[in-house]
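>>> Sequence isn't available, so here's the structure alone:
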């Protein structure tokens, strides 16, 4: 009776072990297939010639790179349980079930290693494009400031500029304070003109103030340009380091798992052939 109970316990244990092994294999395969479908979906539509598409695709693939790794590991654990705990002997001339998963790991390892220089090159291209855009915007702003400065200088150098400013201010205030109906756009335009005339009046009474304002605007423009350049450089460094290091770690993990696994498979195959002979 005791022997029967022990036999039942052993059978239950084997059944549980077999179930655990099957679950690990199934979950591992599902994770691998799901990640492959995810990678394919992320690549659609293909725009291989576009740097921005390459950058986004590599970011997504690296961020999801741990999923197939977990799937491969789960399958290998399930295989190990089947072939060690259950002591199942592989059939002769039968391909080791680990082989395609280990080859897949090696391929992914090489892919993640290959995308590192490509990603860094794309990051550098985007950084250069951003810097060109920042410099162009700064040049346009500087040209606009210089144009306004020249207009003000021309106005101030004209005869009776103070009288003209005072008269223009008086007329503007008269329109704003009158009962005349004005649209919102007209009122905003008049208020903007009035502020500009007030600035002209200050420049007439204080000739050195124009140069001070010009220097202040130029200083703020240079500070804003420097801030944008710093942000662009910092963002490119962050992206390069994050994706580059993650891709390198994934490459190492996949390569170690794949190469050592294939080495064990070949070693086991060699031992099996030697024992048969």
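Great, that's in hand. In this text the structure is predicted, and so the values were computed from the model without any measurement. Residues are numbered from 1 along each chain as shown.
>>> Every contact and neighbour count from this point should use C-alpha atoms.
OK.
>>> Please verify my assumption that residue 204 contacts residue 164.
No: counting by C-alpha atoms under 8 Å, residue 164 is not a contact partner of residue 204; they are 10.8 Å apart.
>>> and here's the other structure:
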């Protein structure tokens, strides 16, 4: 809100605008600090997943107090323009001083997260990739066990037909075996080595197909994890760096200005 002088067209800021900006700025800062404290509680610094989620949450919320600081200082600037800003006897009684200190502290915090976050993401990504590799190895071992079991079961079924003629005839009569399968069984009867070659060939084909699926799934999971790690590192690290620069500059320049005013 502004007022206009009757003698000219110069726009003069309204005291209400200054009060509103300072009030909204202070509320934004306090609400953000409460949000930060809630995010940090309960602390679990030894848990890397907690560190990552907490840092990400802080960075995502980091712009709110920065806007609050800007609004607060804008309100004080309007007060100064109107000549309503009384000089404090000591900086400790000036809200701007504590706001600058808070800004410097937040700048330091975001600078630390800029350094630590990439390493945490790297370690978490490494652990996730190791888990993917372990799961792939376990799936391969389970595959070997299952194929060996299927091979033994299949061999037992064929051996039963070869050793029991009545069972073979019953299977033929019921339609469970077609002519090609019957001829194949007769070849197995005359040449047992052909049975071994046949079963080993079937197992080898199934093993190759399933191992290809496991390998493809592992490769897809690895690519996805690496992509997510890269995105998380770039987004959070760059945002944290920008916030660190913004808070530090505002805090340092503000303190420099306030110290110059009291000299």
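Yep, it's here. Owing to the predicted nature of the structure, the values given are computational and were not obtained by experimental measurement.
>>> okay, residue 204 and residue 164 of structure 1: which has more neighbours?
residue 204 (20 against 15; other C-alpha atoms under 10 Å).
>>> Name the helix or strand for the more buried one, please.
Assigning secondary structure by DSSP states H and E places residue 204 of structure 1 in helix 184-205.
>>> what sits up against that helix?
For helix 184-205 of structure 1, contacts defined as C-alpha atoms under 8 Å, 6 or more residues apart in numbering pick out 152, 156, 161-162, 165-166, 168-169, 172-173, 176, 209-210.
>>> Work out the gap between stretch 198-205 of structure 1 and the centre of the chain.
Shown here is stretch 198-205 of structure 1, whose average C-alpha point lies 50 Å from the average C-alpha point of the whole chain (C-alpha atoms, centre = their mean, to the nearest Å).
>>> who's in contact with stretch 149-163 of structure 2?
Residues outside stretch 149-163 of structure 2 that contact it (C-alpha under 8 Å, 6+ apart) are 167-168, 185, 189, 199, 203.
>>> Same list (those) but as a markdown table, adding secondary structure and distance to residue 143 of structure 2.
Conversion of the contacts of stretch 149-163 of structure 2 to a markdown table gives the following (DSSP: H, G, I helix; E, B strand; the rest coil; distance: C-alpha to C-alpha, whole Å):
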| residue | secondary structure | distance to residue 143 of structure 2 |
| --- | --- | --- |
| 167 | helix | 31 |
| 168 | helix | 31 |
| 185 | helix | 27 |
| 189 | helix | 30 |
| 199 | helix | 16 |
| 203 | helix | 11 |
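>>> Which one (most neighbours) among those residues?
Counting neighbours by other C-alpha under 10 Å, the top entry in the contacts of stretch 149-163 of structure 2 is residue 185, with 21 neighbours.
>>> what does stretch 98-107 of structure 2 correspond to over in structure 1?
Mapped onto structure 1 using TM-score structural alignment, stretch 98-107 of structure 2 covers residues 100-109.
>>> in the matching stretch, what counts as buried?
101-109 (16 or more other C-alpha atoms under 10 Å).
>>> cool, stretch 242-259 of structure 1 as well?
Going by 16+ other C-alpha under 10 Å, stretch 242-259 of structure 1 has these buried residues: 243-244, 246-248, 250-259.
>>> okay, that stretch sits on what stretch of structure 2?
On the basis of TM-score structural alignment, stretch 242-259 of structure 1 is assigned to residues 235-252 in structure 2.
>>> Quick check: that stretch compared with structure 1, mean distance?
Between stretch 235-252 of structure 2 and the corresponding residues of structure 1, superposition yields a mean separation of 0.8 Å, by mean C-alpha distance after the TM-score superposition for structure 1.
>>> Centre of the chain to that stretch, how far?
So, by C-alpha atoms, centre = their mean, the centroid of stretch 235-252 of structure 2 is 21 Å from its chain's centroid.
>>> What of stretch 130-142 of structure 2?
Here the centre of stretch 130-142 of structure 2 is set off from its chain's centre by 23 Å, with C-alpha atoms, centre = their mean.
>>> Could you measure from residue 242 of structure 2 over to residue 86 of structure 2?
When distances are taken as C-alpha to C-alpha, to the nearest Å, residue 242 of structure 2 and residue 86 of structure 2 turn out to be 33 Å apart.
>>> sorry, that was for residue 181 of structure 2
Per C-alpha to C-alpha, residue 181 of structure 2 is found 103 Å from residue 86 of structure 2.
>>> who's more crowded, these two?
The neighbour comparison of residue 181 of structure 2 against residue 86 (other C-alpha under 10 Å) goes to residue 181, with 12 against 9.
>>> corresponding residue for that one in structure 1?
With TM-score structural alignment as the matching criterion, residue 181 of structure 2 is left without a partner in structure 1.
>>> Name the helix or strand for the spatially most central residue of structure 1, please.
Of all residues in structure 1, the one closest to the mean position by C-alpha atoms, centre = their mean is residue 59, 5.3 Å from it. Using DSSP H and E, residue 59 of structure 1 sits in helix 51-63.
>>> quick one: the following helix or strand past that helix aligns where in structure 2?
Scanning the chain past helix 51-63 of structure 1 towards its C-terminal end, the next helix or strand to appear is helix 66-80 (assignment: DSSP H and E). Across structure 2, the stretch matching helix 66-80 of structure 1 (TM-score structural alignment) is residues 63-77.
>>> Tell me roughly how far that stretch lies from structure 1 on average.
Mean deviation for stretch 63-77 of structure 2: 0.3 Å (mean C-alpha distance after the TM-score superposition for structure 1).
>>> average offset between the helix holding residue 59 of structure 1 and structure 2?
Helix 51-63 of structure 1 differs from its equivalent in structure 2 by a mean of 0.9 Å after superposition (mean C-alpha distance after the TM-score superposition for structure 1).
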